[in-house]
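S.K.: Attaching a predicted model along with its sequence, questions to come.
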Amino acid sequence: MDDSALPLAVENVASVTAQDLHRTIREALQLPDVAVEAFALWLISPFLEVQLKPKHQPYKVCRQWPDLLYRFTDASEDDMATDEPSLQFRRNVFFPKRKELQVNNEEVLRLLYEEAKFNVLEVRYPCDAEDCEKLGALVCRLELGPYRQGQQTACAVKEKLDSFLPAHLCKRPHSLFTAFRSRGPRLVPGEQGLLSAYQEVKEEAVGAEAELLTRHYRAYLLKCHELPYYGCAFFYGEVDKPAQGFLHRGGRKAVTVAINLEGVHVIDIKEKHVLLGLRFQELSWDYTCSGDDEPILWLEFDGESEGTPVNKLLKVYSKQAELMSGLIEYCIELSLTREPPPVPETKVGPPAGPGPSQRHKLRRQSSVVCSRLQHLATIDYVDDGKEIKRVKPKRTTSFFSRQLSLGPAAYTAVQPADSLEQG
């Protein structure tokens, strides 16, 4: 995904399938076989993003787009009538990161890099400032060449700063204090860090430029792999805010729900940080929609209330709840068929040192990827078979039966009691 258009001559466009069109694109771009699994066709608009199955017929899905918007979004009638999705060649949400690490083709890596860069710059992938600077430094290397000491490099970075860093790191500070400071050139918050990181980008002593670019593409993707929501599909919804103030008013906040092969992350659209992040092993879920009630995706997870272990429930209000639930279920089924569950360690001994995959920097308390449960209104409950109570000991079984199991996948829809809705 690099915002470039690829003109194609297609016969019988009304009946061509996504699989056929995918093959045509691969041939036009001269991509290797790994692209079959690495990429998929998507229909994208500001209201809805849909990954097409191979059997889907893109033309017919486009004709049905207003119906899909009515069913899965809150778009107005005018928007439904005028919205036109674009057909995009994007990363397949079901492509495992471990397979991405095995890709060596420069063009495949470039396409994956371009999509990841877009998601970082648009803050669809929230990143800490330090990580944004390191990623931006790799973009500088790829677009401007190796770092060269001098004013010319600094000017080149300044001119295209928003191509290297998200917009919120490109804004200059405005305050009474800064007005009385030196009238010399002032750096925006991320600019100095970006230049320092650019200077530290490692260069191989030998190698063709194409080979060096491939290494930098891979370095960018490896850094993005540290983000727990890398490679996800995005959905839109709302969650309840905690009651605040004398009148205990709450309200709702807009969120994106990012789902990939590893788990679910609820991201605050306005603040650009994670509100809740759960691996599939850490959650149970369900989807409810009946009558005139709002569709809801329920996420259940272990937590604490005043030091007591409890079950917590988060309600995500969204017309896309059905799509989210289906994707969660399919991702869990894939995890059970592709990889056996890990065998728990039974050895007793000193704790092992931190491995490279533990991503210490993403565990900073103030990191944007850390959950912020204090910004969410959740339900703490216990189900004793008769009623739902607020607090209980740490669960041995879930109220919802839909969860990752070490045994064969068996999902049964659970209809919450009325008191659950009112919690």
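M.R.: Happy to help now that I have it. Nothing here was measured: the structure is a model prediction, and the numbers come from that model.
S.K.: only C-alpha atoms for contact and neighbour calcs from this point on.
M.R.: OK.
S.K.: Please list all residues in contact with residue 377.
M.R.: 239, 240, 241, 242, 243, 314 (C-alpha atoms under 8 Å, 6 or more residues apart in numbering).
S.K.: among those residues, which are in strands?
M.R.: 239, 240, 314 (DSSP state E).
S.K.: Relative to residue 31, how far out is the last one?
M.R.: Counting by C-alpha to C-alpha, to the nearest Å, the gap from residue 314 to residue 31 is 43 Å.
S.K.: quick one: which of those two has more around it?
M.R.: Using other C-alpha atoms under 10 Å, the more surrounded residue of residue 314 and residue 31 is residue 314, with 21 against 16.
S.K.: Hmm, the more buried one is touching residue 378, no?
M.R.: Yes. In this structure, residue 314 is within contact of residue 378 by C-alpha atoms under 8 Å, at 5.0 Å.
S.K.: any idea how far residue 242 lies from residue 298?
M.R.: 17 Å.
S.K.: any chance you could map the helices in this protein?
M.R.: Using DSSP state H, the helices of the chain run over 18-29, 35-38, 58-63, 65-72, 77-82, 97-100, 106-121, 129-144, 151-159, 176-179, 191-200, 209-225, 321-338, 418-421.
S.K.: this is the other structure I want to compare:
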Amino acid sequence: MAGAGGDPIELVNLSLDFSRPSSQQASREGERSSLLEIHIYLPDLTFLALMIDQHTQATEIMDMIIATLGLNPTEARHVLSLWLVSADLQLQLKPNHCPTQLFGKWPVYLRKYTSVSPKTAAIQKPLVHLKRNVYISREEDLKVKDNEILELLFTEARCNIMDGTYPCDRDLLIKLAGLLCAVQYGPFNEEQHTIEFYKSVHSIFPLSVQSNTKLLDEYCQAVEFAHKKFDSLGKQPTGDTLNDESRLMTAYQTYLSSSHVLPYYGCVFFDGYIESTNKSFLHSSWLAVQIGTNTDGIYIISTEKEEPLLGILYEELTWEYVEMCTCSSAECHHNTSSTTGAGKLQPRMSRKSKHLKGDKIAAMPSLLLQYPASPDEQSEGVKFQVLRVYTQSARLIDAFIDNCSETMKEKCLCSPIPTPEVAVFQSATVASKDCVDTPKFPVSVPQQSADSTHTRESLERSIKSLRKPNKLLCQSFTKDGKCVSI
């Protein structure tokens, strides 16, 4: 790919490929005197100030962070990563990337991979964040032994829940709020921890709850019981009290394991649009969404209502990446597309041209997501559904999904007794392997055990519960590939 002025730019799997010329490498020591101060933001938005030069790589910065915070080097390099983050785009860096050399390219990445205006792209600047590595599985969070790293993971999860990035239902929010009270305000005290006390605390509920007086009253009444329940965190089975540090680490692990019930835990999110079923003279036919991807699947979340609309495990997913086109014809989009994924969509969608208010949205690159129909739909002859998601970040998401599907294929090949569904997934992935020209990143595959199998079953149930077909404008196909909805 080429950016402004023909400069070579390559973004693959959410990461930037930027190599330093050998001549610069040779003269690096001579330029060490020209040091720059860089701020590394932690999940709680505090930052570390480090001195680097323009050729300092991400792996060297990580070494500085490890030394400054006293982290376990092996765990830190595996679980954590450096990211470039701005208001409209976030990208995880590879070890050999030089952040200072990428800052100047940010407007190019914004224009290519987001929908912001050229004016916004020109002034928006990225910050360097230390965040969870998106390529590790959620099970690996709880294997962390380093207390400081565990606290960083806990803080990131808490912030994502508080700002609505991870939408939660009532019961989970109350459970997590009770745990936060136990962490921040100690064991439940009947005289101190009243409903009025919980109302005055601004760090245990998301803004969507805090801004709703009626909802806040209800939640604060319920959090009292949840606070009492977590008092047991400070007790050992023998009845002895844990020391403060052990109690805190237990609380962090409990918070993380509770957050893991959210299918979109650990996702990286991108802005996008889908066609809405709520079409009228007063309403737009487009619905702004967040597209989240992690090592388990892909998720569609309503931006306005912070409501999950769809979740698809990679085992169930077939997808197609569609290049950007300036015309509004869906058929034209398909004719210019490049196919990747667990299998080529057969048959391709065929939709009549129609006038769209959002011409700019319709011209964006897109992803066609194919997934099995619900049991009720299958009883009516519908085999699968296809949803089209429009996003400037389609190429990044496509590369990430492809990488994770390859990992799932390897995991399936290692399974002693593959199921029929797994066998289909394997063959479809192998068939499309040559369509991808991006390098593979190491995605961790957890070992199968009784606990992980149970976790997987819970995840599958949770993802299926996200699907809200009445809010998604999908195409329905029979097992013979016949489209039964337009």
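M.R.: In hand now; what should we look at? The structure displayed is predicted, hence computed values, not measured ones.
S.K.: out of residue 242 and residue 298 of structure 1, which sits in the more crowded spot?
M.R.: A direct count of neighbours by other C-alpha under 10 Å for residue 242 of structure 1 and residue 298 places residue 298 higher, at 20 against 17.
S.K.: Can you find the partner of that one in structure 2?
M.R.: Under the alignment (TM-score structural alignment), residue 298 of structure 1 pairs with residue 368 of structure 2.
S.K.: For that match, which non-adjacent residue is spatially closest?
M.R.: Counting by C-alpha to C-alpha, 6 or more residues apart in numbering, the nearest residue to residue 368 of structure 2 once its immediate chain neighbours are dropped is residue 388, at 4.6 Å.
S.K.: which residues touch the aligned residue in structure 2 for residue 230 of structure 1?
M.R.: Matched by TM-score structural alignment, residue 230 of structure 1 corresponds to residue 265 in structure 2. By C-alpha under 8 Å, 6+ apart, the contact list for residue 265 of structure 2 reads 138, 157, 166, 259, 294.
S.K.: Among these, find me the one that's closest to residue 486 of structure 2.
M.R.: Lowest distance from residue 486 of structure 2 to the contacts of residue 265 of structure 2 (C-alpha to C-alpha) belongs to residue 294, with 30.9 Å.
S.K.: Can you tell me how far the closest one is from residue 39 of structure 2?
M.R.: 27 Å.
S.K.: out of those two, which sits in the busier spot?
M.R.: residue 294 (24 against 14).
S.K.: residues near whatever residue of structure 1 lines up with residue 125 of structure 2, how many?
M.R.: Here residue 125 of structure 2 is matched to residue 84 in structure 1, going by TM-score structural alignment. A count of nearby residues for residue 84 of structure 1, using other C-alpha under 10 Å, gives 16.
S.K.: Test my guess that residue 84 of structure 1 contacts residue 45.
M.R.: Yes. With contacts counted by C-alpha under 8 Å, residue 84 of structure 1 reaches residue 45, the gap being 6.8 Å.
S.K.: Now for the equivalent of residue 357 of structure 1 over in structure 2: which residues touch it?
M.R.: Superposed on structure 2 with TM-score structural alignment, residue 357 of structure 1 falls opposite residue 455. Counting by C-alpha under 8 Å, 6+ apart, residue 455 of structure 2 touches no other residue.
S.K.: mind checking how far residue 455 of structure 2 is from residue 137 of structure 2?
M.R.: Distance of residue 455 of structure 2 to residue 137 of structure 2, given as C-alpha to C-alpha: 12 Å.
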